[in-house]
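S.K.: predicted coordinates and the sequence they were generated for:
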Amino acid sequence: MAELTWHCERLTALSAPQLYQILALRARVFVLEQQCVYLDPDGLDLQAWHLRGLNEAGELQAYARLLPPGLKGPEQTEPAIGRVLTAPEARGQGQGQQLMSQAVAEGRRLWPGLALVLSAQAHLQRFYAGFGFVPISDVYDEDGIAHIDMRLP
């Protein structure tokens, strides 16, 4: 398993090339690969924390966005992990495990004592359960993909 170097920063700390890498990889995975046509830069990036996993060459291999409580509105009472992805060329090497371990650790660091929530693709429910996440909703459709809300107490 190739170890990645991790960085968790606010948008204002990212350089233009770093932000470009994030947006390009999110478009590759969510828009092109998963064929979900939606406005990815949704305004939440401005106040979110951006977790990036870089390989030795400085290439973005894994990413997650951490949202503070309330950023999505008053109904979002707990911090959320979203936009979770690994680069297609990096899959099968353990980066997803590293990414979620790091995302949970950063969420605990940023918001100690609070539960973390995420909207998981339903077929990845077992993966997230391995980190302690439990379902808190029924399966629902989001952009043509079955999802389930999960929570880590």
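M.R.: That came through fine. Fair warning: this is a prediction, and the values are worked out from it, not measured in the lab.

S.K.: C-alpha only now, for contacts and for neighbours.
M.R.: OK.

S.K.: and the gap between the residue lying closest to L54 once chain neighbours are set aside and L124?
M.R.: Closest residue to L54 apart from its sequence neighbours, by Cα to Cα, 6 or more residues apart in numbering: L60 at 4.7 Å. L60 is 22 Å from L124, where distance means Cα to Cα, to the nearest Å.

S.K.: equivalent analysis for R26, please.
M.R.: Distance from R26 to L124, by Cα to Cα: 18 Å.

S.K.: now D143
M.R.: 16 Å.

S.K.: pretty sure the residue nearest to L54 is touching A87, no?
M.R.: Yes: the pair formed by L60 and A87 meets the contact definition of Cα atoms under 8 Å, at 7.5 Å.

S.K.: re the thing from before, how about the contacts made by the residue nearest to L54?
M.R.: Counting by Cα atoms under 8 Å, 6 or more residues apart in numbering, L60 touches 21-22, 25, 52-54, 87.

S.K.: then this one, side by side with the first:
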Amino acid sequence: MDEPVDQASDVVRSAPFADLDPLTAYGLWALRSEVFVVEQDCPYLDLDGRDLAPRTRHLWIDRAGAPVATLRVLDDEADGGALRIGRVATARAWRGRGLAARLVTAVLDGAGERDVVLDAQSHLVDWYAAFGFVPSGRGFVEDGIPHTPMRRAGG
């Protein structure tokens, strides 16, 4: 955590699963497990098969070759062709530096006319609202954590 904040070095990387090298893939899943399973105490099957879909994109920022922030974008037609952001995670030591915001912004910049949807942990609704997301349905509890469905209209 002694490394200074330097947004110029926070390159957002993006790849489908087939293009991830094994060390990067391992790092992405280890980070997600660290945040969701260990920190948030939510034992769940993170490897749901959707990471492998040809149109799924993995975005991340790394330091010294290890991912410190990540998210995935599902590109399917289940929600009217919207892109779905999920698995947003930042390593504890790297939080508060705007890394997750850089990743979300990269998705929105590439979305074009498409809507973008997500299920926000409810305590983060205001954070996502700053990107133009609005609640789009009834809240629900998943893995013991309240969530709120949100949508950002394309265009």
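M.R.: Received, thanks. Only a predicted model underlies this, so the values are computations on that prediction, with no experimental measurement involved.

S.K.: circling back to that earlier point, out of the contacts of L60 of the first structure, who's the most crowded?
M.R.: R52 (25 neighbours; other Cα atoms under 10 Å).

S.K.: and what about the residue in the first structure sticking out farthest from the centre, helix, strand or coil?
M.R.: Most distant from the centre of the first structure: A57, at 21.8 Å, with distances by Cα atoms, centre = their mean. Following DSSP: H, G, I helix; E, B strand; the rest coil, A57 of the first structure is assigned to coil.

S.K.: any idea how far Y140 of the first structure is from it?
M.R.: From A57 of the first structure to Y140 of the first structure the distance is 39 Å (Cα to Cα).

S.K.: against the first structure, where does stretch 14-24 of the second structure fall?
M.R.: Matched against the first structure by TM-score structural alignment, stretch 14-24 of the second structure falls on residues 8-18.

S.K.: after the top helix by length along the first structure, next one along is what?
M.R.: Secondary structure of the first structure per DSSP state H: the longest helix is helix 95-110. Helices and strands here follow DSSP states H and E; after helix 95-110 of the first structure, the next one along the chain is strand 116-121.

S.K.: and the next helix or strand after that next one against the second structure, how far off on average?
M.R.: Using DSSP H and E, the next helix or strand after strand 116-121 of the first structure towards the C-terminus is helix 125-129. For helix 125-129 of the first structure, the mean deviation from the second structure after alignment is 0.2 Å (mean Cα distance after the TM-score superposition for the first structure).

S.K.: about what we covered before: looking at R26 and L124 of the first structure, which is more packed in?
M.R.: Shown here are R26 of the first structure and L124; by other Cα under 10 Å, R26 has more neighbours (23 against 11).

S.K.: the more buried one: which element?
M.R.: Going by DSSP H and E, R26 of the first structure is in helix 16-26.

S.K.: and the helix or strand following that helix, which stretch of the second structure?
M.R.: Remark: after helix 16-26 of the first structure, the chain's next helix or strand is strand 49-54, criterion DSSP H and E. Taken onto the second structure by TM-score structural alignment, strand 49-54 of the first structure occupies residues 57-62 there.

S.K.: that stretch against the first structure, how far on average?
M.R.: Stretch 57-62 of the second structure sits 0.8 Å off on average (mean Cα distance after the TM-score superposition for the first structure).

S.K.: and the contacts of that stretch?
M.R.: With Cα under 8 Å, 6+ apart, stretch 57-62 of the second structure has contacts from 10-17, 28, 51, 67-75, 99, 103.

S.K.: list residues touching both of L60 and A87 of the first structure?
M.R.: L25.

S.K.: can you select the buried ones among the contacts of stretch 57-62 of the second structure for me in ChimeraX?
M.R.: Listed next is the ChimeraX selection for buried residues among the contacts of stretch 57-62 of the second structure, using 16 or more other Cα atoms under 10 Å:
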select :10,12,14,16,17,28,51,67,68,69,70,71,72,73,74,75,99,103
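
S.K.: list the ones among the contacts of stretch 57-62 of the second structure that fall in helices.
M.R.: Filtering those for helices - DSSP H - leaves 28, 99, 103.

S.K.: E113 of the second structure: which of those residues is nearest?
M.R.: L103 (18.4 Å; Cα to Cα).

S.K.: what inclination does the helix holding R26 of the first structure have with respect to strand 49-54?
M.R.: 90 degrees (axes from the mean of the first three to the mean of the last three Cα atoms, to 10 degrees).
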